[in-house]
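Trainee: Here is the input, now give the coordinates:
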Amino acid sequence: MAVETEYTADLSGAMVLEPVPLADWLVVAPVAIPLVVGGILLVARRETRMHGWLAAGGLLATLVCTVLLLMRVLEQGIVVMTMGRWLPPFGISFVADPLGASFAVAGTLVAVVCAFYATSDIGTVGRRYGYYALLILMMAGVNGAFLTGDMFNLYVWFEVFLISSFGLLVMGSERRQLDGATKYAILNLIGTTFFLIATAYLYGIFGTLNMADVARKAGDLRDTAPLMTLTVLYLLAFAMKAAAFPVNFWLPASYHTPRIVTSALFGAVLTKVGIYGLLRTFGMLFPPELEILSVLIAWVAAATMILGIMGALAQTDIRRALGFVVISGIGIMLAGIAIGTPEGFAGTVFYALHSMIVLGALYLLAGVMNSLGGSYSLRDLGGLYAARPLIAAFALFLVLSIAGLPPASGLWPKVMLVQASLESGWSWLGFTILLTGFLTTVALGRVFILAIWRPLPENAEPIKAGMSPALGYGVLTALSLPMLIIGLYPDPVIGLAESAAGGLIDATTYIGTVFPEGAAQ
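Mentor: Sure thing, here's the model as predicted:
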């Protein structure tokens, strides 16, 4: 005769049984809001007149959430939420630390400004083909990548923003756009394939994909597992996404082809996801492997810096020149990773935040110049100083900023990186950073002189009214003002960068937050 017994399982070691505090939902809001708004835009695809303002409003709400999330992280520490209430490593975690939260703030700020600019730059056809839905869904993928605590989901969010970026790149279906999109797609798909292979390899070695779990297990497996092979695969995948030499040729072949607002978002944000992946992989997960690969990464950084800015010097099209400036900046960030010290990582974090804002502003400035002069070619532009002195002032400020000259924000991260290179015995790398800054001044100073300072060339189109002056000045002010404030008062951002770097070098707090006392081991 069967005997009925009552058995109650104790789930406290595997699941979160208490209600989730409302403030903790901030960690998923930067992903959830763009996904919801993107879905609304797809459903309301016939009401295209409202798309721009819906997307801008959704991104503005996302920006507010990212700022609140960063403030909470700085005040109370790392914020973790694991999906399905399962404790890690059973559940997939979202983790907001100073690194991820600060990158999300900077990237979303640029996206908000680009969304407002797009209300003038994107016409009815672009709205009908879903420009704004793709834009905001791309930012869902970017923020997901910055805030995930799981390596496979980092790959998933890569795919989300890559798919959206393909659609944005071909918007308009012009021949040059299709050509650029083909190169962009093929090379990025190769990079994500390496990423997927490395992630499968990671799971085969560790039996987990949770970043905190990998970080705490890596030391025990270092003598028996092929971790160097694994890190080289990640280095190749993230370097290709970041457009580092010698796998950078896809960027200058594609970033000049879409609408300028799309180029602004791509150049400012997408390559920084690759830098974020390198920081997370080498700073937190595999620092001993970084020591072995540091010389290789240093030479890659130097080649990326010099060849990138030399490419900019050779261009007569402003968009192409800015594409090479993007590449050169990636080399500067790689230099801090190669140095591998807390100061080097802090310099890279600071420079990445600065680079997102200044590159977005430079691309949008190029769009304003095109709306006035009718061209992106240095041969056809001129006379903008006489016609629009305020635009000339913005241009001079942005040139100083990207070159690392006062009073803008670009000075301080370069000072940090040069100082870190000298203290670590990498004096030649510090010299390369300074040389790159000088060449950047020459390259963009040439653009300023030819396109803005010199008189309008004969037989060139006269200066037009262009887009709404309020919109043009507004978007440039929205990005230039933070750079000026940071340039004049850099201490808060330096402290933020140092906090982010410290969390990478010493992952004890990160691991302890993801795996609190009593969590499954």
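Trainee: Going by C-alpha atoms from here, please, whenever you check contacts or count neighbours.
Mentor: Will do.
Trainee: Pull the contacting residues for residue 479.
Mentor: Applying Cα atoms under 8 Å, 6 or more residues apart in numbering, we find residue 479 in contact with 110, 113, 357-358, 360-361.
Trainee: mind running it again at 10 Å?
Mentor: Going by Cα atoms under 10 Å, 6 or more residues apart in numbering, residue 479 touches 109-110, 113, 356-362, 364, 398.
Trainee: and for comparison, fold this next one:
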Amino acid sequence: MNNFVLLPIIIPFFFGMVLMFGQKSLRFQRGGAMFGLILAFISAVSLLFTVKNEGVQKITFGGWPEPFGITMVSDMVSALLVTTTLLLAIFIVWYSFSSIGTAREHFYYYPAIMMIITGVNGAFTTGDIFNMFVFFEVLLMASYVLIVLGGTRAQLAGSIKYILINVISSALFVIAIAYLYAIIGTLNMADISVKIAEINQPAIITVIAVLFLMVFGLKAAIFPLYFWLPTSYAAAPPPVLALFGALLTKVGVYAIMRTYTLFFIHDTAYTHELLLWLSVFTILAGCIGALAYFDVKQIIIYNIVIAVGVILFGVAQMNETGLQGAMFYLIHDMIIKAALFMLVGIIVYKTGTTNLRKMGGLMKSSPTLGWFYLIAAFGLAGIPPLSGFVGKLLIAKGGFEAGNTWSSLFVLATSLLVLLSVIRIFIYAFWGEEKPVQPILTNAETTKLFIPTAIVIIISIAYGVGAEYLTPFMSDAGRLLADPSIYVDAVLKGE
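Mentor: Model (predicted):
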């Protein structure tokens, strides 16, 4: 057992509770949030290397043996995701200092962020399917606070759809868990894997697998369940949008990845073929949306949908290469989406609009911002040697190995559409004649925003250029996802 498994969850929760007090002191709120996140990040890095050197770590509550107690499990997949979550949260909070506004900061902004991080890290770490539901609810309740904080008309309109969809998906989640428990008789995910293998996944389990795909697909925004995402996310302020875009849909993606590689693996001719085609249609729908809009927020939001499809396409291959690529691309997408939403936020603060047709000439006044945006755009599209290249290449390779040649070629070809969608922002906003603007923030304030944004972009560059050094970690994650027995033995047998 390893008590350090809980630190990346407990530390944000503790600081979130503490920050509920002292709302009038910005120094206390900002300093407490930043200190708590840095402390949690250090614990996550330590846990990551512990998992690398010693294998899967776990802790079970209540003194009960597995699978009867509630088990928290940190394997290479969850450790990588938890570490990335905390790293990005540090820079998004830093970005918030000069962008979110003191009114929101005084009204539980930082406690809500800490609670979201608690829920996200808990969902990544739990080894119990019902506990995953609990952590989903923790992060969702905190996200409800952030999406309405400020009370603008757009926020309230977007939040209604967001809350309604998540209430429905949560109800379906409970129903799916109840059906699974009625058939299998356990909630421990490792034990579920063993029990389903023993009964060889009858048709009722396939039905439950599809129901879980609907539940997690709503949260991950896969086709055709992504309809709520654009309007709900676009209403949020830029730092909240960066947090949501980088983290929230990725929890749904992780849940599909975990369940569809750990225990829904005995009827892949149906379940994973369905996942493959849904992922292809998700990519297509995202490309259409990204190319159709002239709103900078909407373009990047639809690129969230595209990335969800690409990751799940890798998962659907069910081979080590595709799964390793999915992990590479998942981490890349978390980093690059945070960077792009932070960049888009600066553009909006400088121009006072999200409409590309009303922008122009920013290259003259903000050349550094323009070049950093271009680097991030190339990274999103997977231009080598930037961060998106390795993951997408491995996903396509996994598709070729699985015999899905044409769909793999489609995934590669859509990189051009992704590049086109984000280059439009560069062309409209940074080139051409300068247009009259009504900036929301001063140049000095946007310069403060650029510092954490530039660091995140540099991290994304390092992630791509230094892929060789990350490969051992990603290989371990891909191997664990491809071979469920590694996870099952570590949890149930303590190996």
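Trainee: Put one on top of the other, what's the TM-score?
Mentor: Once superposed, the chains reach a TM-score of 0.96 (TM-score structural alignment, normalised by the length of structure 2), with 495 aligned residues with a Cα RMSD of 1.7 Å.
Trainee: returning to what we had before: among the contacts of residue 479 of structure 1, which lie within strands?
Mentor: Filtering the contacts of residue 479 of structure 1 for membership in strands, criterion DSSP state E, returns an empty set.
Trainee: Name the nearest residue to the alignment partner in structure 1 of residue 475 of structure 2, ignoring sequence neighbours.
Mentor: In structure 1, the residue matched to residue 475 of structure 2 (TM-score structural alignment) is residue 498. Nearest residue to residue 498 of structure 1, sequence neighbours excluded (Cα to Cα, 6 or more residues apart in numbering): residue 346, at 4.9 Å.
Trainee: just to confirm, which helix or strand has the aligned partner of the one you found in structure 2 in it?
Mentor: Structural correspondence for residue 346 of structure 1 with respect to structure 2 (TM-score structural alignment): residue 324. Using DSSP states H and E, residue 324 of structure 2 sits within helix 320-351.
Trainee: and what of residue 519 of structure 1?
Mentor: Using DSSP H and E, no helix or strand contains residue 519 of structure 1.
Trainee: Kindly report the same for residue 482 of structure 1.
Mentor: Assigned by DSSP H and E, residue 482 of structure 1 falls within helix 469-488.
Trainee: mean per-residue distance, the next helix-or-strand element following that helix to structure 2?
Mentor: Next in sequence after helix 469-488 of structure 1, counting helices and strands by DSSP H and E, comes helix 491-505. Average distance, helix 491-505 of structure 1 versus aligned residues of structure 2 after superposition (mean Cα distance after the TM-score superposition for structure 1): 2.0 Å.
Trainee: any idea how far residue 443 of structure 2 is from residue 432 of structure 2?
Mentor: Separation of residue 432 of structure 2 from residue 443 of structure 2 (Cα to Cα, to the nearest Å): 20 Å.
Trainee: swap in residue 425 of structure 2?
Mentor: Distance, residue 425 of structure 2 to residue 443 of structure 2, by Cα to Cα: 20 Å.
Trainee: and what of residue 397 of structure 2?
Mentor: 45 Å.
Trainee: ditto for residue 227 of structure 2
Mentor: Residue 227 of structure 2 is 36 Å from residue 443 of structure 2, by Cα to Cα.
Trainee: now do residue 317 of structure 2
Mentor: The spacing between residue 317 of structure 2 and residue 443 of structure 2, counted by Cα to Cα, is 48 Å.
Trainee: Who has more neighbours out of those two?
Mentor: Counted by other Cα atoms under 10 Å, residue 317 of structure 2 and residue 443 do not tie: residue 317 has more neighbours, with 28 against 15.
Trainee: Tell me how far that one lies from residue 435 of structure 2.
Mentor: Distance of residue 317 of structure 2 to residue 435 of structure 2, computed by Cα to Cα: 48 Å.
Trainee: how close does the helix holding residue 482 of structure 1 sit to structure 2?
Mentor: Looks like 2.3 Å for helix 469-488 of structure 1 (mean Cα distance after the TM-score superposition for structure 1).
Trainee: Report the distance from that helix to the chain centre.
Mentor: 19 Å (Cα atoms, centre = their mean, to the nearest Å).
Trainee: Perfect, that will be all.
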